[in-house]
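J.: sequence first, then the predicted structure:
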Amino acid sequence: MSDPRTARARGSAVEGLAAEWLEEQGLTLLGRNHHAKGGELDLVMQDGDTLVFVEVKHRQTTRYGHPLETVTAPKQRRLIRAARTYLAREQRTCPCRFDILAAVGTPPALTFEWVKAAFAAF
């Protein structure tokens, strides 16, 4: 069994690289790891007038499936609940979307696949 501290550190490193990659694509990072009722928002970013909640999923290989496959309907519901809590806490009303950024490989050598508006919520 892997050490959870190592897994957390690896996850944090992947999220940092993912945020940098998305900033290179033109998004602005507003926050990381926002804990909210029922879930956690990996990255909160701004894309023009749109607030973007980005779920970052990582796998070292796709041997046992692609990271995109892990964002199931229950996971989507948790993300939506967390986003609603975030919006209420921040008192924000604006267009929003949910993106998924799949990362495959070992940091820093990652390949990203970005799915914009991966699922609808609002």
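T.: Here it is on my side, so go on. Because the structure is predicted, anything quoted here is derived from the model rather than measured.
J.: please count neighbours and contacts with C-alpha atoms only from this point.
T.: Noted.
J.: what does the lengthiest helix in the chain contact?
T.: Taking DSSP state H as the criterion, the chain has its longest helix at helix 4-24. For helix 4-24, the external contacting residues (CA atoms under 8 Å, 6 or more residues apart in numbering) are 28-29, 42-43, 56, 58, 101, 103, 107-108, 112.
J.: make JSON lines out of the residues you listed and add distance to residue 75, secondary structure and neighbour count.
T.: Compiled in JSON lines, the contacts of helix 4-24 are given as follows (distance: CA to CA, whole Å; DSSP: H, G, I helix; E, B strand; the rest coil; neighbours: other CA atoms under 10 Å):
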{"residue": "28", "distance to residue 75": "24", "secondary structure": "strand", "neighbour count": "18"}
{"residue": "29", "distance to residue 75": "22", "secondary structure": "strand", "neighbour count": "16"}
{"residue": "42", "distance to residue 75": "13", "secondary structure": "strand", "neighbour count": "22"}
{"residue": "43", "distance to residue 75": "15", "secondary structure": "strand", "neighbour count": "21"}
{"residue": "56", "distance to residue 75": "12", "secondary structure": "strand", "neighbour count": "23"}
{"residue": "58", "distance to residue 75": "15", "secondary structure": "strand", "neighbour count": "24"}
{"residue": "101", "distance to residue 75": "14", "secondary structure": "strand", "neighbour count": "23"}
{"residue": "103", "distance to residue 75": "18", "secondary structure": "strand", "neighbour count": "26"}
{"residue": "107", "distance to residue 75": "25", "secondary structure": "coil", "neighbour count": "14"}
{"residue": "108", "distance to residue 75": "27", "secondary structure": "coil", "neighbour count": "9"}
{"residue": "112", "distance to residue 75": "20", "secondary structure": "strand", "neighbour count": "18"}
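J.: alright, now check it against this:
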Amino acid sequence: MDGKHGSKAIGNQHEAVAARYLHSRGVTIIERNVFNRGGEIDLIGRDGDVLVFFEVRYRGRGSLASGAESITPTKQRRLVKAASFYLHRNGLWTIASRIDVIAIAAGDVKKYRIQWIKNAIQA
């Protein structure tokens, strides 16, 4: 298995962890790994009446930056563009939406520590 396919499988694993975590908190995941002109959106879900675009970030032990801190201004712009394109393509401009980050880190007691940062990226 080459590095690209291995990292994609690891990314899918962390997205599945995030999806289970969100589901346990009442979020309905409606799409995963959405690719469009703007870029990739890891997860899209509904948190009550709000459509939420989730960026999933994982950082292992010893990483200097947290998952949330690892999102560069360029990545933030891509996420906003991808979310905007999705809203436009699906005629959803009038609904409430936001971009959240699910930061996953290696845990000490449990396998993962998960932090849900709502409205992490402003459009």
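T.: Right, received. Where do you want to start? Just so it is clear, the model here is predicted, and its values are computed rather than measured.
J.: how far away is the closest residue to residue 95 of structure 1 other than its chain neighbours from residue 66 of structure 1?
T.: Sequence neighbours aside, residue 50 is the residue nearest to residue 95 of structure 1 in space, at 4.9 Å (criterion: CA to CA, 6 or more residues apart in numbering). Per CA to CA, to the nearest Å, residue 50 of structure 1 is found 27 Å from residue 66 of structure 1.
J.: tell me which of these two has more neighbours.
T.: Remark: of residue 50 of structure 1 and residue 66, residue 66 carries more neighbours, 16 against 13, as counted by other CA atoms under 10 Å.
J.: using the three-state scheme, assign residue 2 of structure 1.
T.: coil (DSSP: H, G, I helix; E, B strand; the rest coil).
J.: what number of residues lie near it?
T.: Residue 2 of structure 1: 6 neighbours (other CA under 10 Å).
J.: likewise residue 24 of structure 2?
T.: Quick note: residue 24 of structure 2 (other CA under 10 Å) scores 10 neighbours.
J.: ditto for residue 82 of structure 2
T.: Neighbour count of residue 82 of structure 2, defined by other CA under 10 Å: 21.
J.: return the distance of it relative to residue 44 of structure 2.
T.: Distance check for residue 82 of structure 2 against residue 44 of structure 2: by CA to CA, it reads 11 Å.
J.: ok, now residue 84 of structure 2?
T.: For residue 84 of structure 2, the distance to residue 44 of structure 2 equals 13 Å [CA to CA].
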